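Participant: here is the input, now give the coordinates:
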Amino acid sequence: MKIGFFVFANMTQLDFTGPLQVLGRAPDADVSVIARSLAPVKTDGALTLLPTHDVTTAPDLDLVCVPGGFGIDAVARDDVSIEFLRRQGAQAQYVTSVCTGALILGAAGLLTGRRATTHWAYHDLLTLFGAEPVKQRVVRDANLFTGGGVTAGIDFALTILGEIAGADYARTVQLGLEYDPHPPWNSGHPDTADPAALAAARKRYATAVAKTRAAFSQAPDKR
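Facilitator: As a prediction, this is how the structure comes out:
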């Protein structure tokens, strides 16, 4: 199975590395890391990625995955990247995203009339692309799989792995990764977070969400 992750500058590395760790263990997985060019891609942390392919040399993918991060605003304005994802999404068996990567799928015209999720702070922006926002950690609509924010990418990838290789195989991979989260606080979702923490998070994201809304209003399929 040819699995391709589309990476870009200032992306959230865990959106990519979490699903990579899971989906890279799919039977006969052939994983590509694809970017606009072959130049190193700096993430939002200290990690820099080396693409294996650019958009002109990438193979036809069975599964295409788009992570998120603050760098999505620049991708929204890049016709070459959007057209690449539109082309891959039209023929892939699985079209997928983690976090705000869903908005890039939307800009490529791949969310119209579909149920989807994304990071909670950006949820309402899914309607820009004719999608139906669903407040779940992982949402499937036919061959479209979308995951919520950042750490949801692991749940998302295990869900897809179960689809590809069966639940028993996916459970074994989960055990091998010792994915058994017990966070110290029940503050991972707006519905359960302390009101003060939620207010602080909303304030933190307000400017970024406004910039993203403006950027995606000018995405190629909106022009």
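Participant: when you work out contacts or count neighbours from here on, use the C-alpha atoms and nothing else.
Facilitator: Will do.
Participant: what about the helices in the chain?
Facilitator: Per DSSP state H, the chain has helices spanning 13-23, 72-76, 79-91, 101-107, 152-165, 167-176, 195-217. These are given in chain order.
Participant: dump these to JSON lines, plus distance to Thr52 and mean neighbour count.
Facilitator: Shown next, in JSON lines, are the helices of the chain (distance: least, C-alpha to C-alpha, whole Å; neighbours: other C-alpha atoms under 10 Å):
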{"stretch": "helix 13-23", "distance to Thr52": "14", "mean neighbour count": "22"}
{"stretch": "helix 72-76", "distance to Thr52": "19", "mean neighbour count": "22"}
{"stretch": "helix 79-91", "distance to Thr52": "16", "mean neighbour count": "18"}
{"stretch": "helix 101-107", "distance to Thr52": "20", "mean neighbour count": "29"}
{"stretch": "helix 152-165", "distance to Thr52": "21", "mean neighbour count": "21"}
{"stretch": "helix 167-176", "distance to Thr52": "25", "mean neighbour count": "15"}
{"stretch": "helix 195-217", "distance to Thr52": "27", "mean neighbour count": "14"}
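Participant: I have a second one here; can you model it like the first so I can compare?
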Amino acid sequence: MQIVMLAYPDMTQLDLTGPFEVFSRFPEMKIEIVWKGQDPVRDASGLRIIPSTCLADSPPADILFVPGGPGQLALMEDEEVLAFLRQQASGAAYVTSVCTGSLVLAAAGLLTGYRATCHWQSLPQLYLFGATPVSERVVIDRDRVTGAGVTSGIDFALVLAARIFGDELARAAQLTMEYDPKPPFSGGSPVHAEPSLTQTVVAAAAEFQALREAAARRAAAKLAG
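Facilitator: Model prediction:
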């Protein structure tokens, strides 16, 4: 089973490396990390990831995957990338994302008419593309599988693995990773966080979120037109 995972400048590396770690536990899965070239891609935190192949040489995907991150804004208006995603999605068994990667899929027209999720701060932007935003950690709608913010990537990959290989093998992978989270603080989502903390986080991200929404609106208008 061929997995094609898109990497790009200023992505959030955990969006990609979390699912990569899960998928790598299954020998049936062959993973390619793809970008426009094979020079190291610098993520938003400074980590460099080396693509294994370029877009032009990518094999057809059984599972197409897009991570999120600040670089998603540029990607929503990158016609080369959007065309690549459409072409790959046409033959894929699953079209998937984590965090704001779903907005990139949406900009390619690949989530119109689907239920999907995203990072909680950007979730409403899916409406712009004719998708139905769902505030859940992992959302499956037919062959679309999307994960919410950053850390949900591990959950997303385990849910998808269970769908493909069955619960027992997915549970074994979870155990080998010792994925048994007990976070030091409650409130890792706005549902459980103190309102004052949520307001602080929202205020800190307000300027960038305005840029993200503007980019989403431009992409949505182009898709509609």
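Participant: got the helices of the first structure as JSON lines, with distance to Cys65 of the first structure columns?
Facilitator: Below are the helices of the first structure laid out as JSON lines (distance: least, C-alpha to C-alpha, whole Å):
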{"stretch": "helix 13-23", "distance to Cys65 of the first structure": "9"}
{"stretch": "helix 72-76", "distance to Cys65 of the first structure": "14"}
{"stretch": "helix 79-91", "distance to Cys65 of the first structure": "9"}
{"stretch": "helix 101-107", "distance to Cys65 of the first structure": "8"}
{"stretch": "helix 152-165", "distance to Cys65 of the first structure": "10"}
{"stretch": "helix 167-176", "distance to Cys65 of the first structure": "18"}
{"stretch": "helix 195-217", "distance to Cys65 of the first structure": "19"}
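Participant: which one of those lies closest to Gly130 of the first structure?
Facilitator: Proximity to Gly130 of the first structure (C-alpha to C-alpha) singles out helix 101-107 among those, at 8.2 Å.
Participant: that closest one vs the second structure, average distance?
Facilitator: For helix 101-107 of the first structure, the mean deviation from the second structure after alignment is 0.3 Å (mean C-alpha distance after the TM-score superposition for the first structure).
Participant: can you give me the offset of that helix from its chain's centre?
Facilitator: Computed by C-alpha atoms, centre = their mean, to the nearest Å, the chain-centroid distance of helix 101-107 of the first structure equals 8 Å.
Participant: please apply the same query to stretch 68-75 of the second structure.
Facilitator: 11 Å.
Participant: between the two ends of it, how far is it?
Facilitator: End-to-end distance for stretch 68-75 of the second structure, by C-alpha to C-alpha, to the nearest Å: 10 Å.
Participant: circling back to that earlier point, so which of the helices of the first structure is nearest Pro184 of the first structure?
Facilitator: With C-alpha to C-alpha, the closest approach to Pro184 of the first structure among the helices of the first structure belongs to helix 195-217: 14.5 Å.
Participant: can you name the residues of the second structure that the closest one overlays?
Facilitator: Aligned using TM-score structural alignment, helix 195-217 of the first structure spans residues 195-217 in the second structure.
Participant: most remote residue from the second structure's center?
Facilitator: Ser196 (28.0 Å; C-alpha atoms, centre = their mean).
Participant: Ala199 of the first structure versus the residue nearest the centre of the first structure, what's the distance?
Facilitator: The residue lying closest to the centre of the first structure (C-alpha atoms, centre = their mean) is Val98, at 2.2 Å. The gap separating Val98 of the first structure from Ala199 of the first structure is 24 Å, by C-alpha to C-alpha.
Participant: gap between Lys57 of the second structure and Leu126 of the second structure?
Facilitator: Actually, residue 57 of the second structure is Asp rather than Lys. On the measure of C-alpha to C-alpha, Asp57 of the second structure and Leu126 of the second structure end up 30 Å apart.
Participant: give me the more crowded residue out of those two.
Facilitator: Set Asp57 of the second structure next to Leu126 and count neighbours by other C-alpha atoms under 10 Å: Leu126 wins out with 26 against 12.
Participant: and the more buried one, what is it in contact with?
Facilitator: Going by C-alpha atoms under 8 Å, 6 or more residues apart in numbering, Leu126 of the second structure touches 102-103, 106, 116, 132-133.
Participant: again, 10 Å this time
Facilitator: By C-alpha atoms under 10 Å, 6 or more residues apart in numbering, the contact set of Leu126 of the second structure is 100, 102-103, 106-107, 111-112, 114-118, 132-134, 216, 220.
Participant: could you list which of the residues you listed belong to strands?
Facilitator: 115-116, 132-133 (DSSP state E).
Participant: who wins for most neighbours among those?
Facilitator: Using other C-alpha under 10 Å as the neighbour test, those are led by Ala116, with 30 neighbours.
Participant: was I right to think Cys99 of the first structure contacts Gly153?
Facilitator: Yes - if you go by C-alpha atoms under 10 Å, Cys99 of the first structure and Gly153 touch, sitting 7.5 Å apart.
Participant: so Tyr8 of the second structure versus Cys54 of the second structure, what's the distance?
Facilitator: Distance, Tyr8 of the second structure to Cys54 of the second structure, by C-alpha to C-alpha: 11 Å.
Participant: neighbour count winner among the two?
Facilitator: The residue with more neighbours, out of Tyr8 of the second structure and Cys54 and counting by other C-alpha under 10 Å, is Tyr8; that gives 27 against 17.
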